[in-house]
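*Asks:* Sequence first, predicted model second:
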Amino acid sequence: MTIVTFPSLPMPNGLQRLPSSATLRLMAATQSSESPFDGSVQTIAMPGAKWHAVLTWPPMPPDVWRVLQAFVTRLGGRAGRFRYTHPMTWRRSPTPVLSLGAPVVSGGGQSGATLVTAGWTASTALFKAGDFCSFVDPAGRDRLHQVLADVSSNGSGAATLSIAPPLRTPPASGVAIECAAPKAVWMLASDDQGDFGQMAASGGARASVSLEIIEALV
C-alpha cells in the first residue's frame, strides 16, 4: 500500500499553516472479564493501542483549502494512508535537536515498553517526560512513541527510553530515531471525513474543515 505525505499548506509568510485546534490521545486496547461471583474485574492490556487525533483548520483561502480537499479526496476514505507530524509532538527538552548526536536503535529483537538506544551526544539531557520520537519499522512505517520519563544519555551516548505505546514489532538495530519531527502513519477515522464548510460572509471563497484521524497499524 502506498503511503503518501500530508500536503504543505503554506501561509503568506512562508510558514506552515497549522490547525487552529488539535487533540491527541492514545487509544488503549484492553480486555476485561468480570467475575460472576464477587464482581471483581480483571483487565489486561492488549497490543493494539493507537494514536487518535482531531484536527481543525479555520477558514482558509481557496488556494489552500482546495489543496487539502484534493488530498482528502485522494485518500478515498479509510483506504488511504499518509505520514503526518502532529503539531502537539513538539519537544519540551531544552537541548536543541542538532545537539543530540545521531541517535539509533541499539540492538535487534527489542520488545515491550522500553527502547535501548545509542549514538546520542554523551551526558546530555535528551527528553522531558511527554516528549515524542519516532522511527521507521522494518515494514517502512513510521512508529510514533511518547517518552514517559525524563532521560539523559550516559557517558557513552547510550540511553534507555520508557515509551508508550509498547513496541509493536522489533525495530531493526541501527535504524535512526527522529526527534525533530516525529511522524506516524495515519488514516481517516471514517469514510465520511472531509466536510469543507464555506463561509457565506466571504462569498463562499474561504472554507474550514475538521478531520478525525487514527494511527494506521497495518
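*Replies:* Everything's here; your move.
*Asks:* use CA for all of it now, contacts and neighbours both
*Replies:* Noted.
*Asks:* wait, what's in contact with the most centrally placed residue in the chain?
*Replies:* Nearest to the mean C-alpha position of the chain, by Cα atoms, centre = their mean, lies residue 184 at 4.0 Å. Neighbouring residues of residue 184 by Cα atoms under 8 Å, 6 or more residues apart in numbering: 83-85, 134, 141-144, 215.
*Asks:* tell me which strands and helices the longest strand along the chain is in contact with?
*Replies:* Using DSSP state E, we find that the single longest strand of the chain is strand 50-60. Contacts defined by 3 or more Cα pairs under 8 Å, 6 or more residues apart in numbering; DSSP states H and E place strand 50-60 against strand 21-27, strand 207-215.
*Asks:* Give the other helices and strands that the shortest one contacts.
*Replies:* Using 3+ Cα pairs under 8 Å, 6+ apart as the contact definition, the elements that strand 21-27 packs against are strand 50-60.
*Asks:* what angle sits between the strand it packs on and strand 207-215?
*Replies:* 170 degrees (axes from the mean of the first three to the mean of the last three Cα atoms, to 10 degrees).
*Asks:* let's bring in a second one:
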Amino acid sequence: MPKLTVAQIVGDGWQARAAFFSRLGGQAGLLRISDPARIAPQYNMARAPTIAGFSDGSSFSDGSGFANGMLPPTAYVAAARSRGDSDLVVGGLPASIPAALQPGDLLEIRPNGVPADFPHLYEVMVPGATNPTGQTGVEIRPRLRRDIAPGDMVVLSYPTSVFHLVDDSQGEIELSAPNFANHGFSLVEAIERT
C-alpha cells in the first residue's frame, strides 16, 4: 500500500496532475508503478559495472560499451510453478554468484513476456546463489498469485505491480494563493484481480 506525498507545485504544473487523477476515475482506474526505493536487485546496487567494448576492441559510436558484472534487467522462469507455491526457480543469471538475489529484492513475473493485468510482483525471502548454469531457487512472498510456466519473463530492474487508489478522494489537489498546489495519494495493490 504505497502512500505518496508530492512536493509543492509552484505555477501551472498542477493541472496535468489533476487531469491524470480525473482520468483514473477514482478506484476504478488502474495504474502500474514500481517501488522507487527498489528499482534493481541489491547485487546491482552494490556494484559498479565494468565497461567492455566489442571483441575487436571498438565501442559504440558514442564511445560507450557493454556493462559487465551485473545481473541482467530480465531473466526467465526456469521451472513451472502453481498458484500458491512459495518458491521460484529463476534462470538466465550469471553463473556461480553467491547471493545473486537477496532478501528484499523484488521480482515481477510477466507471462510470455507481457505485463499481467493483475499484481504479479513478489519479494525474495532468502538469498539465492546461482549454480554453474546461472539458475537460482528463491523463496518468495506473497505466494504465487497465478500459475507460471518455463520461459515466462522475470523482471529484475524496475519491477512493477498493478494498483488502484484506496478511495475516490485520492489525488485531490489543494490550491493556495498565489499559485501553489499540494497533493498526495495512497494506493493499494489490485489483488481482487487475481
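*Replies:* Done, it's in. These figures come from a predicted structure and were not determined experimentally.
*Asks:* Whichever residue in structure 2 pairs up with the residue nearest to the centre of structure 1 and residue 99 of structure 2, how far apart?
*Replies:* In structure 2, residue 184 of structure 1 lines up with residue 161, judged by TM-score structural alignment. Distance, residue 161 of structure 2 to residue 99 of structure 2, using Cα to Cα, to the nearest Å: 24 Å.
*Asks:* ok, now residue 52 of structure 2?
*Replies:* Residue 52 of structure 2 is 24 Å from residue 99 of structure 2, by Cα to Cα.
*Asks:* hmm, who's touching stretch 185-204 of structure 1?
*Replies:* Around stretch 185-204 of structure 1, the neighbours that count as contacts under Cα under 8 Å, 6+ apart are 3, 59, 69, 72-73, 76-84, 141-143, 205-217.
*Asks:* do that again at 7 Å, thanks
*Replies:* 72, 77-78, 80-84, 141-142, 205-209, 211-216 (Cα atoms under 7 Å, 6 or more residues apart in numbering).
*Asks:* which residue lines up with residue 175 of structure 2 in structure 1?
*Replies:* Per TM-score structural alignment, the equivalent position to residue 175 of structure 2 in structure 1 is residue 198.
*Asks:* OK, contacts around the nearest residue to its match once chain neighbours are set aside?
*Replies:* Spatially, and ignoring its direct neighbours in sequence, residue 198 of structure 1 is nearest to residue 207 (4.2 Å; Cα to Cα, 6 or more residues apart in numbering). Taking Cα under 7 Å, 6+ apart, we find residue 207 of structure 1 in contact with 59-61, 65, 196-199.
*Asks:* how close does residue 207 of structure 1 sit to residue 189 of structure 1?
*Replies:* Per Cα to Cα, residue 207 of structure 1 is found 21 Å from residue 189 of structure 1.
*Asks:* Also residue 57 of structure 1?
*Replies:* Relative to residue 189 of structure 1, and taking Cα to Cα, residue 57 of structure 1 is found at 17 Å.
*Asks:* just to revisit the earlier point, distance of the match of residue 184 of structure 1 relative to residue 20 of structure 2?
*Replies:* Relative to residue 20 of structure 2, and taking Cα to Cα, residue 161 of structure 2 is found at 18 Å.
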